[in-house]
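[1] Can you look at this prediction? I've put the sequence above it.
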Amino acid sequence: MQLPWLDPGDPLPDAASAWGDSDPVPGLLAAGGGLDVASLLQAYSNCIFPWFSEGQPILWWSPDPRMVLDVSRFRLHRSLRKTLARFRSTQRCEIRIDHGFEAVISACSQAPRMGQTGTWILPEMVRAYTALHRAGHAHTVETWIDGELAGGLYCVSIGHAVFGESMFARRADASKIALAALVCFCRRHGITMIDCQQNTAHLASLGAREMPRERLVSHVAHARLKTSPAWRFDLVYWNELLSARPSSTT
């Protein structure tokens, strides 16, 4: 089966045309094209994302099924609840949004994805998502402890459609704290889902589940048309998780 090749500026194929389980690489949609802001917005608006390694062309993906976190089902384990309660009550700990985008994406680039060696966040990806951030569609949620960046994540946002990209931690639970903060932010603003792209045991342990791509495409088509909230974090947002009944899960 021949993979479509795109020249810069070419529209992406429909996500439904991505290779399936019987094809050589399930989820692969196309190669080539560009990483400019317009191309990335077109991609994410249609549940497509770029992912490639050094020496490869730009590769575009749209797996089916898709790993998605319903924020109402985020699994707050007892240990993480205690960590968040301590974090919220300690003055030397804080959540910042979009304070150091380039520092966060650079730190994320040091962590391999899906058990691979090396990085998938190549310099051209850093430049592309930094441009997307400046355009108002890529954001960081950052965990700061003692005035230092301890962990965080970056994501793409179009209206109420949110797509998680990558996270990192320099201290224990720092990336989980950032994800919990993103869940609180989403709950506060009526954002119901975070696309997690790939199925991992870590995401599953936090409540993410697979969803048919068709259902996610339908969700994003409506969510992206809603007005994007102001990307900032207030301490009261923690109540979205910490005021809920504790889970019996350890």
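    That came in fine, so what should we check first? It should be emphasised that the depicted structure is a prediction, and the values quoted were computed from it without experimental measurement. Numbers count the residues shown, from 1 in each chain.
[2] going forward, measure contacts between C-alpha atoms and count neighbours the same way
    OK.
[3] Just to check, Leu235 is in contact with Arg88?
    Yes - counting by C-alpha atoms under 8 Å, Leu235 touches Arg88, with 7.3 Å between them.
[4] These two: which is more packed in?
    Shown here are Leu235 and Arg88; by other C-alpha atoms under 10 Å, Arg88 has more neighbours (17 against 11).
[5] which residues does Phe74 contact?
    Phe74 sits next to Val183, Leu206, Gly207, Ala208 when contact means C-alpha atoms under 8 Å, 6 or more residues apart in numbering.
[6] try 6 Å
    With contact set as C-alpha atoms under 6 Å, 6 or more residues apart in numbering, Phe74 has these partners: Leu206, Gly207.
[7] Give me the distance between it and Thr192.
    Shown here: Phe74 relative to Thr192, a distance of 11 Å by C-alpha to C-alpha, to the nearest Å.
[8] Can you tell me what sits against the longest helix along the chain?
    The single longest helix within the chain, with elements called by DSSP state H, is helix 174-188. For helix 174-188, contacts defined as C-alpha under 6 Å, 6+ apart pick out Val71, Val141, Glu142, Thr143, Ala150, Gly151, Gly152, Phe168, Ala169, Tyr237, Glu240.
[9] Now secondary structure too, for these, in JSON lines please.
    Conversion of those to JSON lines gives the following (DSSP: H, G, I helix; E, B strand; the rest coil):
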{"residue": "Val71", "secondary structure": "helix"}
{"residue": "Val141", "secondary structure": "strand"}
{"residue": "Glu142", "secondary structure": "strand"}
{"residue": "Thr143", "secondary structure": "strand"}
{"residue": "Ala150", "secondary structure": "strand"}
{"residue": "Gly151", "secondary structure": "strand"}
{"residue": "Gly152", "secondary structure": "strand"}
{"residue": "Phe168", "secondary structure": "strand"}
{"residue": "Ala169", "secondary structure": "strand"}
{"residue": "Tyr237", "secondary structure": "helix"}
{"residue": "Glu240", "secondary structure": "helix"}
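[10] then this one, side by side with the first:
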Amino acid sequence: MPVEPPPSRWAFGDPARYDALDDLVAIGADLEPGTLLEAYRHGLFPMPAGSPGEPMYWFCPVRRGVVPLDGLRVSRSLRRARRDFEVRVDTAFEDVLAGCADPARASGWIDDEIAAAYLRLHRLGWAHSVEAWRDGRLAGGLYGVAIGGLFAGESMFHRERDASKVALVALVDLLNDRYAERRLLDVQWLTPHLASLGAVELPRAAYLRRLEAALRAPGPDLASANPPG
């Protein structure tokens, strides 16, 4: 079971009062585990401002990207690719985090402060990695935060073709149990890549309603993805 950290000393206010035209809804606060969990429970997530020493930015997109658990598009080639990888959960969180934070990646945004914050969340049982392995090597994966029936995806990476997609398919499979209707797979913003996999946009108000229900839902058994032994 995840360990609940001390509560945040920061308040994020009522999401219904956020600017209806701006994704950026708060600036400042900290990245302590309690603050991060409070933010996700209010529909927010952090991103660095872009310059060292600048306050943290907190976003609650006007139009939120989500992956419908019954709407993931798995192509024939991706179904074949799944057979080439072994999926594991939380066996290499730091390595997945490092892969996502690789400064050589285009549009990289995960700095040392962000990485350290999510590693703390992982050690408390809230942040998780879904990994695609081949021949004993980490080929790709994703990480995010799980609170009840919410899985807030943060980033994904691949070193081999289709590896991150295989991790996403595995995550959807894990979430897609008898509580699936109450679960929510959040991907922050809709990108062309995510749209090609079936992700859609929700207006902020609709997302927040779904979030409220998801937070009350049971969480998935993520460890069941790991091979026996």
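    Structure's in. What do you need? The structure displayed is predicted, hence computed values, not measured ones.
[11] Post the TM-score for the overlay when you can.
    For this chain pair, the superposition-based TM-score is 0.87 by TM-score structural alignment, normalised by the length of structure 2; 216 aligned residues with a C-alpha RMSD of 2.0 Å.
[12] Overlap of the contact sets of Phe74 and Thr192 of structure 1?
    Counting by C-alpha under 6 Å, 6+ apart, Phe74 of structure 1 and Thr192 have no common neighbour.
[13] Run through the strands of structure 1 in chain order.
    Ranges of strands in structure 1, per DSSP state E, are 5-6, 28-32, 49-50, 59-61, 66-70, 93-97, 138-145, 148-158, 161-169, 193-197, 209-211.
[14] Against which helices or strands is the first one packed?
    It refers to strand 5-6 of structure 1. strand 28-32 (3 or more C-alpha pairs under 6 Å, 6 or more residues apart in numbering; DSSP states H and E).
[15] what span of structure 2 lines up against the strand it packs on?
    Using TM-score structural alignment, strand 28-32 of structure 1 corresponds to residues 24-28 of structure 2.
[16] Stretch 154-171 of structure 1 too?
    Going by TM-score structural alignment: stretch 154-171 of structure 1 matches residues 143-160.
[17] Output the residue interval of structure 2 matched by stretch 70-79 of structure 1.
    Aligned by TM-score structural alignment, stretch 70-79 of structure 1 falls on residues 68-77 of structure 2.
[18] Mind listing what's buried along the matching stretch?
    Pro68, Leu69, Leu72, Arg73 (16 or more other C-alpha atoms under 10 Å).
[19] Residue in structure 1 paired with Glu86 of structure 2?
    So, by TM-score structural alignment, Glu86 of structure 2 is matched to Glu94.
[20] pretty sure that match is in contact with Trp144, am I right?
    Yes - with contact defined as C-alpha atoms under 6 Å, Glu94 of structure 1 counts as touching Trp144 (5.3 Å).
[21] So which residue is dead centre in structure 1?
    With distances taken as C-alpha atoms, centre = their mean, the residue of structure 1 nearest its centroid is Gly164 (0.6 Å).
[22] show me the residues around that residue that make contact.
    Neighbouring residues of Gly164 of structure 1 by C-alpha under 6 Å, 6+ apart: Cys155, Asp195, Cys196.
[23] so how far is Phe87 of structure 1 from the last one?
    What that stands for is Cys196 of structure 1. To Phe87 of structure 1, Cys196 of structure 1 is 25 Å away according to C-alpha to C-alpha.
[24] between those two, which one's more packed in?
    Neighbours were counted for Cys196 of structure 1 and for Phe87 using other C-alpha under 10 Å; Cys196 has more, 21 against 18.
[25] what's the counterpart of that one in structure 2?
    Aligned partner of Cys196 of structure 1 by TM-score structural alignment: Val187.
[26] Enumerate every residue touching its match.
    Neighbouring residues of Val187 of structure 2 by C-alpha under 6 Å, 6+ apart: Gly65, Val66, Gly153.
[27] what do you get if the cut-off is 10 Å, keeping everything else the same?
    Shown in contact with Val187 of structure 2 (C-alpha atoms under 10 Å, 6 or more residues apart in numbering): 64-67, 144, 151-155, 194, 199-201.
[28] Quick check on these: which are buried?
    64-67, 144, 151-155, 194, 199-201.
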